[in-house]
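*Asks:* Mind folding the following:
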Amino acid sequence: MSEVTTNEYTEDGKLVRKVRSFVRREGRLTKGQATALEECWPEMGIDYQDQKLVWEQVFGNANPVVLEIGFGMGTSLVEMAKNAPHKNFIGIEVHRPGVGACLALAREQGVSNLRVMCHDAVEVFENMIPDSSLHTLQLFFPDPWHKKRHHKRRIVQLDFAEMVRQKLSLGSGVFHMATDWENYAEHMIEIMNQAPGYENLAQDGDYIPRPEERPLTKFEARGHRLGHGVWDIKFKRIA
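*Replies:* Predicted coordinates:
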């Protein structure tokens, strides 16, 4: 999946600079993706702007808002939106072919409770997402940056956790992460246990079983058949 901008630190924790931990892979838009971008964007697309969104205006109702960062081609996001018409969904993805594919699928499935953005998520969070307004923040299968020297590029860091916390509803908002790399799962738990204002919702150990609302992807199903694990993590904002 595509990543977002995060901060980079030295080994002693000193902030060095902001880096983009994704590579903008434009790729080639298929004809269907390009058509969907052109035809569906006026209704389902949200352009970046330096002012806060008003969810009731965006969706035309006051239903809970679920935001996903890095939705890839949008298959699971569209499925979640279709399965939960009582919720509003917004996805942020920097890969335009993925955005186009998501819009095409949403139109095909008749999904109307979904909006998408094609922009750097950190900038969107800083300038467009109202504080304490999100029911759920989803981060599924982010780039694990396997090499140890690259772990500082992983999106789940203390500053990112704090940014998310500010946007979640106090007392009920949930940060839901999933990864198929055990080392990254351990990293997520380590970071989130240090992050103030959160509570792990796991009942037994650090992880939760895959919740019904997160669809099982083809990639994940294949991983299960090969004996690969997937780790789901949910932390609730309590302060």
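*Asks:* drop to CA atoms for contacts and neighbour counts, all remaining ones
*Replies:* Fine.
*Asks:* how close does the one residue sitting closest to the centre of the chain sit to Ala36?
*Replies:* Taking CA atoms, centre = their mean, the centroid of the chain lies closest to Ile69, which sits 2.3 Å from it. Between Ile69 and Ala36 the computed distance is 20 Å (CA to CA, to the nearest Å).
*Asks:* same deal with Ala202?
*Replies:* Taken as CA to CA, the spacing of Ala202 relative to Ala36 amounts to 39 Å.
*Asks:* Which one's more surrounded, the two?
*Replies:* Taking Ala202 and Ala36 together and counting by other CA atoms under 10 Å, Ala36 has the greater number of neighbours (20 against 14).
*Asks:* where does that one fall, helix, sheet strand or coil?
*Replies:* Reducing the assignment to helix, strand or coil with DSSP: H, G, I helix; E, B strand; the rest coil, the entry for Ala36 is helix.
*Asks:* Next up, identify which helix or strand the nearest residue to it once chain neighbours are set aside is on.
*Replies:* For Ala36, the nearest residue in space outside its immediate sequence neighbours is Ala104; the separation is 5.1 Å by CA to CA, 6 or more residues apart in numbering. In this structure, Ala104 sits in helix 96-109 according to DSSP states H and E.
*Asks:* helices and strands around that helix, which ones?
*Replies:* When contacts are defined as 3 or more CA pairs under 8 Å, 6 or more residues apart in numbering; DSSP states H and E, helix 96-109 packs onto helix 31-44, helix 75-83, strand 114-117.
*Asks:* Verify the contact between the residue nearest to Ala36 and Lys31 for me.
*Replies:* No: taking CA atoms under 8 Å as the contact criterion, Ala104 and Lys31 are not neighbours in contact, 10.7 Å apart.
*Asks:* Now show me the structure for the sequence below, then we'll compare the two:
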Amino acid sequence: MTDTADLPPEHRRTIKSFVMRAGRMTTGQQRGLELGWPKFGLELEGGLLDLDQLFGRQAPRTFEIGFGMGQATLEMAAAAPEQDFIGVEVHRPGVGALLNGLLLQNLTNVRVYSCDALEVLRTCIPDASLDRVLLFFPDPWHKARHNKRRIVQPAFAELVRQKLKVGGVLHMATDWQPYAEHMLEILSAAPGYANLAGDAGYVPRPEERPVTKFERRGERLGHGVWDLKFQRTA
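*Replies:* Have a look, this model is predicted:
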């Protein structure tokens, strides 16, 4: 990993979609990387995708930023075989876990990147090609001095808008209320979007979003979860 001190100043504060974390690999995760990556893995260097060619069909397309250990991705892909999914995650054990799950469940409607999701959006995803962009439980950077590191910023909203089809939806979820309020403020001010919750601000938990172990643990601790859906209108 490059030390930021070695980078030019203009690159040192670029907001990333992730925080690098170390982790040990299980046998299944290693199997996923070894056998699943050649089938489902994509590289940033591959450049702009032809999504119909990639999946061999025309279908609704979902882009997931930071899928963690991949449980929700697997559940969504298995429940909607008529849809295609592109997931991005830098945590290698999580990438391996998702790939292993795809192999075990014989799913073919998912492709995976292991790099910065924002770079994938900028470099590899055609404009107006996505039906949904998912951002579930991103790092809230809860300390005030770290708020600028949050992925949800005006530039993020505009980048996602460009990649969504008109009518496509950005779906975000967080268990940190101040971050939910931040998301609501940023997207409400972003041009070309409509809040599907209207004046309510937040939508009820959508049935299509799987409940993760992380979320269940939060519920046991009394944590709330806030879902936001913003639709591209222009």
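*Asks:* Fetch the TM-score of the aligned pair.
*Replies:* The TM-score (TM-score structural alignment, normalised by the length of the second structure) is 0.91; 224 aligned residues with a CA RMSD of 1.6 Å.
*Asks:* thinking again about what came up before, which position in the second structure aligns with the residue nearest to the centre of the first structure?
*Replies:* The alignment partner of Ile69 of the first structure in the second structure, by TM-score structural alignment, is Ile65.
*Asks:* Surely that match is in contact with Val90?
*Replies:* No: contact between Ile65 of the second structure and Val90 fails when scored by CA under 8 Å: they sit 10.0 Å apart.
*Asks:* Between Ala104 and Lys31 of the first structure, tell me which one has more neighbours.
*Replies:* Under the criterion of other CA under 10 Å, the comparison of Ala104 of the first structure against Lys31 puts Ala104 first, with 22 against 10.
*Asks:* After alignment, which residue of the second structure pairs with Pro97 of the first structure?
*Replies:* Using TM-score structural alignment, the partner of Pro97 of the first structure in the second structure is Pro93.
*Asks:* go on, Glu199 of the first structure?
*Replies:* Across the alignment, which pairs residues by TM-score structural alignment, Glu199 of the first structure is matched by Ala194 of the second structure.
*Asks:* what number of residues lie near that match?
*Replies:* The burial count for Ala194 of the second structure: 19, using other CA under 10 Å.
*Asks:* how about stretch 77-97 of the second structure: buried residues?
*Replies:* 77-78, 83-97 (16 or more other CA atoms under 10 Å).
*Asks:* Kindly confirm my reading that the match of Glu199 of the first structure is in a strand.
*Replies:* Yes: the assignment for Ala194 of the second structure by three-state DSSP puts it in a strand.
*Asks:* can I assume Ile69 of the first structure is in contact with Gly91?
*Replies:* Yes: using CA under 8 Å, Ile69 of the first structure is in contact with Gly91, at 6.0 Å.
*Asks:* so how far is Val169 of the second structure from the match of Glu199 of the first structure?
*Replies:* Ala194 of the second structure is 9 Å from Val169 of the second structure, where distance means CA to CA.
*Asks:* which neighbours do those two share?
*Replies:* Residues touching both Ala194 of the second structure and Val169 by CA atoms under 8 Å, 6 or more residues apart in numbering: Phe230, Gln231, Arg232.
*Asks:* so how many other residues sit close to the residue mapped onto the first one from the first structure?
*Replies:* Alignment note: Phe230 of the second structure maps to Phe235 in the first structure; criterion TM-score structural alignment. Other residues within reach of Phe235 of the first structure by the criterion other CA under 10 Å amount to 22.
*Asks:* Specify the local secondary structure of Val211 of the second structure.
*Replies:* Judged by three-state DSSP, the three-state class of Val211 of the second structure is coil.
*Asks:* mind checking what it lines up with in the first structure?
*Replies:* Under the alignment (TM-score structural alignment), Val211 of the second structure pairs with Leu216 in the first structure.
*Asks:* how about the nearest residue to its match, chain neighbours excluded?
*Replies:* Ser76 (8.0 Å).
*Asks:* Just to check, the one you found is in contact with Thr217?
*Replies:* Yes: Ser76 of the first structure lies in contact with Thr217 (CA under 8 Å); the separation is 7.0 Å.
*Asks:* okay, those two: which has more neighbours?
*Replies:* For the pair Ser76 of the first structure and Thr217, the greater number of neighbours falls to Ser76 (18 against 11), based on other CA under 10 Å.
*Asks:* Please name the residues that touch that one.
*Replies:* By CA under 8 Å, 6+ apart, the residues touching Ser76 of the first structure are Arg214, Pro215, Leu216, Thr217.
*Asks:* can you do 10 Å?
*Replies:* Listed by CA atoms under 10 Å, 6 or more residues apart in numbering, the contact partners of Ser76 of the first structure are Lys82, Cys102, Phe140, Glu213, Arg214, Pro215, Leu216, Thr217.
*Asks:* what about Val19 of the second structure, neighbour count?
*Replies:* 11.
*Asks:* Now check the first structure for the residue matching it.
*Replies:* With TM-score structural alignment as the criterion, Val19 of the second structure lines up with Val23 in the first structure.
*Asks:* any idea how far Thr5 of the first structure is from its match?
*Replies:* 10 Å.
*Asks:* for the second structure, what spans make up the helices?
*Replies:* For the second structure, the helices identified by DSSP state H occupy 27-31, 37-40, 51-55, 71-79, 92-105, 117-124, 154-163, 177-189, 213-220, in order along the chain.
*Asks:* Next, the angle helix 71-79 makes with the last one.
*Replies:* Relative orientation of helix 213-220 of the second structure and helix 71-79, computed by axes from the mean of the first three to the mean of the last three CA atoms, to 10 degrees: 110 degrees.
*Asks:* What's the match for Cys118 of the first structure in the second structure?
*Replies:* For Cys118 of the first structure, the equivalent position in the second structure is taken to be Ser114, counting by TM-score structural alignment.
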